[in-house]
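Enquirer: Here is my input, please return the structure:
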Amino acid sequence: MRQILPLILIAFLVAAPVFAVSGFSVTLGEATSSNPSYKSAVMDYFKAKTDKDLQSADIKIVTASEVNEVSRGVTGRVYSPSQILSCAMVDLSYSDGIKVSVDTSKIRVVTPEMYASALRSSGIDRGYVVVTSPVPASGEAALAGVLKSYEIAVGEQIPEEAKRVSVEEIYLQSRLVNETNATGDRVAELFDEVKNRTQSQNLQDPADIQRVVVDVSQQMNINLTETQVQQVADSVAASQRVQGSLTEFKQRLEGVSQQVGGSGILDQIYAFLQSIYNYIMGIASP
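Expert: Model (predicted):
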């Protein structure tokens, strides 16, 4: 029996981090969290978008300092606490890829496909995401809250460089929407197609990636300037570079998603304990 106990302890230590996360999280902008009316409106919106009890969600606050940590280096813009209003909900029990729902009555520029494309640059390819704000907003800064929601739901930090790449991408997509008159979803489709071709062809040379951008944009009838082609190519190249640093996060995301997407956590804990009991009884039996 003494020989078995260390194995049981190790099994518990390995399983504990997985069972410690719910796969269901909400982030509130600090200005929304501090305003009872705003907070109530946002939580009511989230309730209408899920059949889960929000009481079971891990709810955290997104601060201006957290947003600025990434956005300052991308746009040079610094947000004050009163400007951090966007909120996000993430549910990893959704098993059919990634689905993003955006409150279009409040989020004016960034579309579901734009968020999904930027999230994929951070290694996120699954989950149900809801984005809203109590007041109108363009939506770019909300990405920081979405990324934090994933970190909470998964129980693993996303590398800072990967987050920066995603934020850069969402701001670039927004600029292209304004500069080319293409829809947000079309711009996101452009990015996704360039990423897919770059990855499938294992392109490393920036000139090769630029040629892919030109080919895809022409096929989609999106007119890009040489500068814009360069910007898209640089963004895609950066996305490809950070994928290697995302291995642990991707594995953790997959594991938690499978956990919460299957049987309930209590059922899983019971099954885990039952398997240990059966193992001990099998060893102890003559």
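Enquirer: C-alpha only now, for contacts and for neighbours.
Expert: Fine.
Enquirer: Show me what the strand or helix carrying Ile152 packs onto, helices and strands only.
Expert: Under the criterion of DSSP states H and E, Ile152 resides in helix 142-154. Under the contact definition 3 or more C-alpha pairs under 8 Å, 6 or more residues apart in numbering; DSSP states H and E, helix 142-154 sits against strand 24-29, strand 58-62, strand 87-91, strand 127-132, helix 160-180, helix 247-261.
Enquirer: this one as well, want them side by side:
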Amino acid sequence: MKKWLVAASACLLLIGGLFPSSTQADSVIDEKLGVPIVVLGANLTDAEKESVKKSLGVDKEAEVEEITVDGNDLVKYIKDGNSQARMFSSAKITRQDEGKGLVIKIVTPDNITQVTNEMYATAMLTAGIEDAIVEVAAPKAVTGHSALVGIYKAYEVSGETLDTERTDVANDELNLATRFAKDSGIDQDKVAELLTEIKKAIADNKPVTKEEVEKIVNEQLKKFNIELSEADRQLLIELMDRIRALDIDFGKLSSQLSDMTSTIKEKFGDIDPGFWEKVQTFFEDLMNSIKSWFK
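Expert: Reported below is the predicted structural model:
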């Protein structure tokens, strides 16, 4: 029995050493940036709202501001939006100091079926949202599109003003991204990286004509070895030309997009292989040792 206890203790100690420790500081109210804002889809039932708030960790916050997003908000931020649209995906926004950038986390990944962290992030940069921690949740399987409208509303409630032309373009960008991933069979992360790189090239090269935008789009499609139908390629060119025409500080956007590119590449699968080798070797050695005790 003692040998088993020693083995278990050793196992726990090694795991504690391999994985970074994290301690939760006591939640306090940020008097400068304000409390986190939780925006809930209007079509959630009371039980679903409680489920979503639990997923978003609302109970761990010292205080939150809670608002609801519905079809009227959709019409405000998106041209030709449907005021009768049903809204389920929800979000929590925590403002950060300037320069901290965007941190996106889908906390119910099984229930947000079409939009990825990176798709949200690249669309939010187009809309002008920056320096915030954004968590997205839904109580059941939904596409995830309405969360973006909720994020817009929460951001403005926090004291910022968004350009509705930019939010409309950002929504079209999100729709196109999910369309490419769903209908064209392109990996979701690859779609997000493609859009990010095209926008970064626009920010760096400052094209002045649609033809120059088309050249950038074609170059990036070739770079990522992505083939689109002619109709989809034209949609992508039209979208990026609209982004070019927006009143955006492209110098600042270029820096944000560079950070975004790095974020997209930082996946769990990119962790140093030696880390996982250490874990595997440890457990193999441990099991071999345990087996030897009973010989």
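Enquirer: what's the angle from the helix holding Ile152 of structure 1 to strand 58-62?
Expert: Going by axes from the mean of the first three to the mean of the last three C-alpha atoms, to 10 degrees, helix 142-154 of structure 1 is angled at 150 degrees with respect to strand 58-62.
Enquirer: contacting residues around helix 142-154 of structure 1?
Expert: 21-29, 58, 62, 66-67, 86-92, 115, 119, 129, 131, 157-158, 163, 167, 170, 252-253, 256 (C-alpha atoms under 8 Å, 6 or more residues apart in numbering).
Enquirer: Mark which of those residues are buried, thanks.
Expert: By neighbour count, with 16 or more other C-alpha atoms under 10 Å, the contacts of helix 142-154 of structure 1 hold 21-29, 58, 62, 67, 86-92, 115, 119, 129, 131, 158, 163, 167, 170, 252-253, 256 as buried.
Enquirer: I'd like the distance between Asn205 of structure 2 and Lys215 of structure 2.
Expert: 11 Å (C-alpha to C-alpha, to the nearest Å).
Enquirer: And Thr209 of structure 2, by the same measure?
Expert: 10 Å.
Enquirer: next one: Trp293 of structure 2
Expert: 68 Å.
Enquirer: And the two? Which one has more around it.
Expert: Neighbours were counted for Trp293 of structure 2 and for Lys215 using other C-alpha atoms under 10 Å; Lys215 has more, 13 against 9.
Enquirer: so which strand or helix has the more buried one?
Expert: Per DSSP H and E: helix 210-223 holds Lys215 of structure 2.
Enquirer: In structure 1, what stretch matches that helix?
Expert: Mapping helix 210-223 of structure 2 onto structure 1 (TM-score structural alignment) gives residues 206-219.
Enquirer: That stretch against structure 2, how far on average?
Expert: Superposing on structure 2 and averaging over aligned pairs (mean C-alpha distance after the TM-score superposition for structure 1), stretch 206-219 of structure 1 comes out at 1.1 Å.
Enquirer: Only the buried residues of that stretch, if you could.
Expert: 209-210, 212-214, 216-217.
Enquirer: Nearest to Arg175 of structure 1 among those?
Expert: Ser217 (15.6 Å; C-alpha to C-alpha).
Enquirer: isn't the closest one right next to Asn223, touching?
Expert: Yes - the pair Ser217 of structure 1 / Asn223 is scored as a contact, 6.7 Å apart, by C-alpha atoms under 8 Å.
Enquirer: how far does stretch 129-142 of structure 2 stretch from start to finish?
Expert: End-to-end distance (C-alpha to C-alpha), stretch 129-142 of structure 2: 23 Å.
Enquirer: Give the aligned range of it in structure 1.
Expert: Alignment of stretch 129-142 of structure 2 against structure 1: residues 124-137, by TM-score structural alignment.
Enquirer: Any buried residues in that stretch, and which?
Expert: 124-134, 137.
Enquirer: quick check, nearest of the residues you listed to Arg197 of structure 1?
Expert: Nearest to Arg197 of structure 1 among the buried residues of stretch 124-137 of structure 1, with distances taken as C-alpha to C-alpha, is Asp125, at 17.3 Å.
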